[in-house]
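S.K.: My questions concern the predicted model and sequence given below.
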Amino acid sequence: MDGESQTPLLVLAEHNDADLERLLSDTETPFISRMTAASCIELNLLYKLAAPAVMVYLINNAMSMSTRIFSGQLGNMELAAASLGNQGIQLFAYGLMLGMGSAVETLCGQAFGAHKFDMLGVYLQRSSIVLLVTGIPVSMIYIFSKPILISIGQSTSMASAAAVFVYGLIPQIFAYAINFPIQKFLQAQSIVAPSAYISAGTLVVHLIISWMMVYKLGLGLFGASLSLSLSWWIIVVGQFVYILRSDRCKATWRGFNPKEAFDGVWEFVKLSSGSAVMLCLETWYFQILVLIAGLLDNPELSLDALSVCSSVNGLLFMVSVGFNAAASVRVGNEVGAGHPKAAAFSVVIVTSVSFVIAVVEAGIVLWGRHVISYAFTSGERVANAVSDLCPLLAVTIVLNGIQPVLSGVAVGCGWQGYVAYVNVGCYYVVGIPLGFLLGFHFNLGVKGIWSGIIAGTGMQTLILLYSTFRTDWNKEVEKSNKRLDKWDHANLLKK
């Protein structure tokens, strides 16, 4: 390639996503040069989104992990109870709220790409209303967590301790209801760094509050979980203050408007429900792993080992969730802006980067498999059990480098209903029954249960890969235009 043709490509690589679509459509430029320049543009856009998003999710997960660490320092029984309360009950609310909040992700991402900025604030208000109302029946599950856990086979002592932990998490439900819509509202505008700074500051406050409640005030498990709820509310308040004061949100947030917020709420509920089903089926899938492990012989050791592995997996999973958010924003913005080639290219780049990072993480976990558990508890038996589970943890981490990103693409395009059907088949028809068979019939214990879970995840990942890379992105642009017209409040008022 000559010097005259190189310069425009270098200049183009410094521009934005509109340039990406033009570059990918330029068939006169040599393929390698086109892909190199396009990769520079996409990686730059991806870095600005994914890096702070990963930081936000890592910090938020670190708060939850630190709560389990504080609980674990009280004893192995407390660690097992915190794990059961977190994985068995709290993840139910997390999956439901995050899933329903992803409706905002689809609509805000595509509306922002289509320059319908005023609709973002309307979607934020509608979603917050829907999620706050949903939080009321969810809180009943927390209140009656003890009999629920006993009814599914947990011991009375374990269920009682887990219920104490869960009671302190009730305020967190309603923090989720506001936080997730705010988070998606900001991410759709590529405003991610402020949330990272707010979360980082909150983590420091959280550690101080946790130390005071657990050790100084002697509130034990209840104090550990209550401090986590308070910390989530600090994040919510911080982000909302940013929206009110930031010039970057002036076009998208124009204050509360009850008429527009409640107009079309029922349609929003239906879209949110589809989103919730998709993500809940994924979140509950690993939640069921912990519940099943509680039915094994010596459940305390199984739950302790799983608590450590799930904490490590959860922390590293946040990296993939950050890429999930970046994929959703990039695909949603490009589809909404009418850029099919850029949307397809974004999928390839974000999936490749996330996969490479996941492989590196899995290698580090295998390298440190004998010492990981000592960050949570000093028990040698737990350390040996964790070391034995680490190969399965490594496989899970690698799969998590791909699957969440593809789910982010699905959210960006609004495919939640389709993915929900895939999840039902792979997770609940294949994964869980296979896990039961391996764990109980073949006496492989927790390793057998987890192996079945991995099989279901692997099948789901392959199906999503096949579906994503066979997508007609021109049709996705057409669907986005129809969806935005339907949801545009101006059109609704005309009707």
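M.R.: Happy to help now that I have it.
S.K.: going forward, measure contacts and count neighbours with C-alpha atoms only.
M.R.: Noted.
S.K.: Disregarding residues adjacent in the polypeptide, which is nearest to Val371?
M.R.: The shortest distance from Val371 to any non-neighbouring residue, by C-alpha to C-alpha, 6 or more residues apart in numbering, is to Ala383 (7.0 Å).
S.K.: Pull up the gap between the one you found and Ser302, please.
M.R.: 11 Å (C-alpha to C-alpha, to the nearest Å).
S.K.: mind checking how far the residue nearest to Arg254 when sequence neighbours are not counted is from Arg245?
M.R.: Excluding the flanking residues, the one nearest Arg254 by C-alpha to C-alpha, 6+ apart is Gly121, at 6.9 Å. Counting by C-alpha to C-alpha, the gap from Gly121 to Arg245 is 14 Å.
S.K.: who has more neighbours, the two?
M.R.: Gly121 (25 against 10; other C-alpha atoms under 10 Å).
S.K.: State whether that one and Thr252 are indeed in contact, as I suppose.
M.R.: Yes. Using C-alpha atoms under 8 Å, Gly121 makes contact with Thr252 at a distance of 5.4 Å.
S.K.: Count the neighbours of the nearest residue to Leu74 once chain neighbours are set aside for me.
M.R.: Leaving aside its chain neighbours, Leu74 sits nearest to Gly220 (7.6 Å; criterion: C-alpha to C-alpha, 6+ apart). Residues within reach of Gly220, counting by other C-alpha under 10 Å, total 19.
S.K.: which residues does Gly220 contact?
M.R.: Ser71, Leu74, Met213, Val214 (C-alpha atoms under 8 Å, 6 or more residues apart in numbering).
S.K.: And it, how close does it get to Thr67?
M.R.: 11 Å.
S.K.: alright, now check it against this:
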Amino acid sequence: MLSELKIQRGLALPLVAMNLTWFVKVAVTTAFLGRLGELQLAGGTLGFTFANVTGFSVLNGLCGAMEPICGQAFGAKNFRLLHKTLLMAIILLLLTTLPVSFLWLNVDKILIHFGQKEDISAVAKTYLFYLLPDLVVTSLLCPLKAYLSSQSITIPIMFSSALALALHIPINIFLAKAKGIEGVSMAIWISDLIAAILLVLYVVVKENRKGEKWNEGGWWDQRVEDLLRLLKLSGPCCLTTCLEWWCYEILVLLTGRLQNAKQAVGVIAIVLNFDYLLYSVMLSLATCASTRLSNELGANRPVAAYQSAYVSLAVSTISGCFGALIMVGARGVWAPLFSHEKGIITGVKRMMLLMAVIEVVNFPLAVCGGIVRGTARPWLAMYANLGGFYLLALPLGVVLAFKAALGLSGLLIGLLVGMATCLALLLVMVVRIKWHEEADKAHILASDGNLETVNKTRICRMQQLYRDAGEQWSCSYVHSEYSSKKQAKQGSKVLGFPTCPAKLTLH
């Protein structure tokens, strides 16, 4: 367990740093928009929100399908599958940018249709027009990050993100002064392009070294089965991400319909800004859980996968409690950083207490999503999110906020109940996982469907489960994970191994 904890720490910390750079980048962009004027701030912020909801959430979600495929392929040392999955994911994301671009080019009409003012909508369209290249850059950057993180390579991702952030500030200073809001928008995709170029250089240089993975090939070895496998996983991964992102946006929209809406929207915006900081941590833990689990399943080590899953859950629970304590401790100093209005400061102090309870649930919920994604079953998280957020959280929040007159507290209580339900559903699913079966499925995935290899592996594992202490079984396919017959029987109960048939010939 301690060794697994050390592995996850080394994997998660760079991911946390990388995700935090995204938050800082958004804050820097918002600051430069604010310096241009109130109209530019409103239009640019609205445009960026629209971009997240309709574009970046979709691309990030689709890219989530790479985690189980690449993670399990790396565990099985199938580098050809790694290579062709990277290329297929880039092509899939590039194709997805076409309908997204159409939406962005018509954003002014969409916003006006939903009641936004024409001047703000026009600024939002200008902002998104100059942000269009970022769709192409993100279609390259996201798969590269997933490709490397699935191999537990996270340090280069962290350094490339940090360097891109460091250059983002001077680029903003120059372009904001020269081109106004167009320049602020351009600075985003330019800094993303820098990060993408750095990662491309890293992959090409490292994998072209003698004995590295480049010569394994597979880059253009795509089959229809490979594409269907990617599409089958990318849909649920995309919906899982989008359903959660959209729920928060709907929550903000509902807040705008409360009494004293101006103050309530200010309160929820400030509270969610702190939540975004913690979200960068929980997202890293979820990615770490998915990577570790898929690597171990691909390597045909169900015991190690089982341990990885429960270490991840334990870390997420502790992290959630710690994050809640930080939120409670910071509630007195956080609001004054954004506003000096007494009503907003008081509201933030009160809502951050409730939001702290939500974080205790949110952390393990995110990691449970990572676990089911690592087992290549992201639709479980999709159904849980659909039921918890949209069939329970939002309807209950509306009733409590408007019918019971609880206001913003009612919306957040509804969110808490919905998240707790999601967590309960996913925990049941995680506990019921049959780890040996998942290892077999992962081996099929990672070996491109070679059933003969999978069957040999299954027989060898059954031999090992029932060996006597001190006896040696000759098996060229899998190394033993148990040191005694007692451990084997315990493993069969926990992991769900089938009973070894009496007629099986052991050799």
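M.R.: Noted; the coordinates are in hand. Keep in mind the model is a prediction, meaning the values are calculated, not measured.
S.K.: Quick one: the helices in the stretch 351-495 of structure 1, in order.
M.R.: Here the stretch 351-495 of structure 1 has its helices, by DSSP state H, counting those that start in this stretch, at 380-400, 403-413, 416-423, 432-436, 445-468, 473-487, 489-494.
S.K.: any idea which element the spatially most central residue of structure 2 lies in?
M.R.: Closest to where the C-alpha atoms of structure 2 average out (C-alpha atoms, centre = their mean) is Leu283, at 5.1 Å. Using DSSP states H and E, Leu283 of structure 2 sits within helix 261-298.
S.K.: Show me what counts as buried in that helix.
M.R.: 261, 263-272, 274-275, 277-298 (16 or more other C-alpha atoms under 10 Å).
S.K.: average offset between that helix and structure 1?
M.R.: Compared with structure 1 after fitting, helix 261-298 of structure 2 deviates on average by 1.6 Å (mean C-alpha distance after the TM-score superposition for structure 1).
S.K.: chain center to that helix: distance?
M.R.: 8 Å (C-alpha atoms, centre = their mean, to the nearest Å).
S.K.: Residues touching stretch 240-255 of structure 2, excluding its own?
M.R.: By C-alpha under 8 Å, 6+ apart, stretch 240-255 of structure 2 touches 53, 57-58, 60-61, 261, 264-265, 268-269, 378-379, 381-382, 385-386, 389-390, 394, 398, 408, 411.
S.K.: and the aligned partner of Asp304 of structure 1 in structure 2, what does it touch?
M.R.: Using TM-score structural alignment, the equivalent of Asp304 of structure 1 in structure 2 is Gly266. Contacts for Gly266 of structure 2 were tallied using C-alpha under 8 Å, 6+ apart; they are Ile344.
S.K.: which residues touch Phe185 of structure 1?
M.R.: Neighbours of Phe185 of structure 1 in contact, by C-alpha under 8 Å, 6+ apart: Val104, Glu105, Cys108, Leu120, Gly121, Leu124.
S.K.: Just say helix, strand or coil for the residue mapped onto the fifth one from structure 2.
M.R.: The reference is to Gly121 of structure 1. Gly121 of structure 1 maps onto His83 of structure 2 when the alignment is built from TM-score structural alignment. Under the three-state scheme (DSSP: H, G, I helix; E, B strand; the rest coil), His83 of structure 2 adopts helix.
S.K.: For His83 of structure 2, give its distance to Leu144 of structure 2.
M.R.: His83 of structure 2 is 11 Å from Leu144 of structure 2, by C-alpha to C-alpha.
S.K.: again with Arg292 of structure 2
M.R.: 18 Å.
S.K.: swap in Ile173 of structure 2?
M.R.: 28 Å.
S.K.: For the stretch 51-200 of structure 2, just list every one of the helices.
M.R.: Secondary structure of the stretch 51-200 of structure 2 (DSSP H, counting those that start in this stretch): helices located at 57-63, 66-75, 79-105, 107-113, 118-129, 133-149, 155-179, 181-207.
S.K.: Minimum distance to Thr453 of structure 2: which of these has it?
M.R.: helix 66-75 (14.6 Å; C-alpha to C-alpha).
S.K.: before we move on, back to that, Ala159 of structure 1 is nearest to which of the helices of the stretch 351-495 of structure 1?
M.R.: helix 445-468 (19.8 Å).
S.K.: Just give me the mean distance for the closest one relative to structure 2.
M.R.: Mean for helix 445-468 of structure 1 is 1.8 Å (mean C-alpha distance after the TM-score superposition for structure 1).
S.K.: Structure 2: matching residues for that helix?
M.R.: With TM-score structural alignment as the criterion, helix 445-468 of structure 1 aligns to 407-430.
S.K.: got the contact list for that stretch?
M.R.: So stretch 407-430 of structure 2 is contacted by 251, 255, 258-259, 264, 351, 354-355, 357-358, 361-362, 364-365, 368-369, 371-372, 380-381, 384-385, 387-389, 392-401, 404 (C-alpha under 8 Å, 6+ apart).
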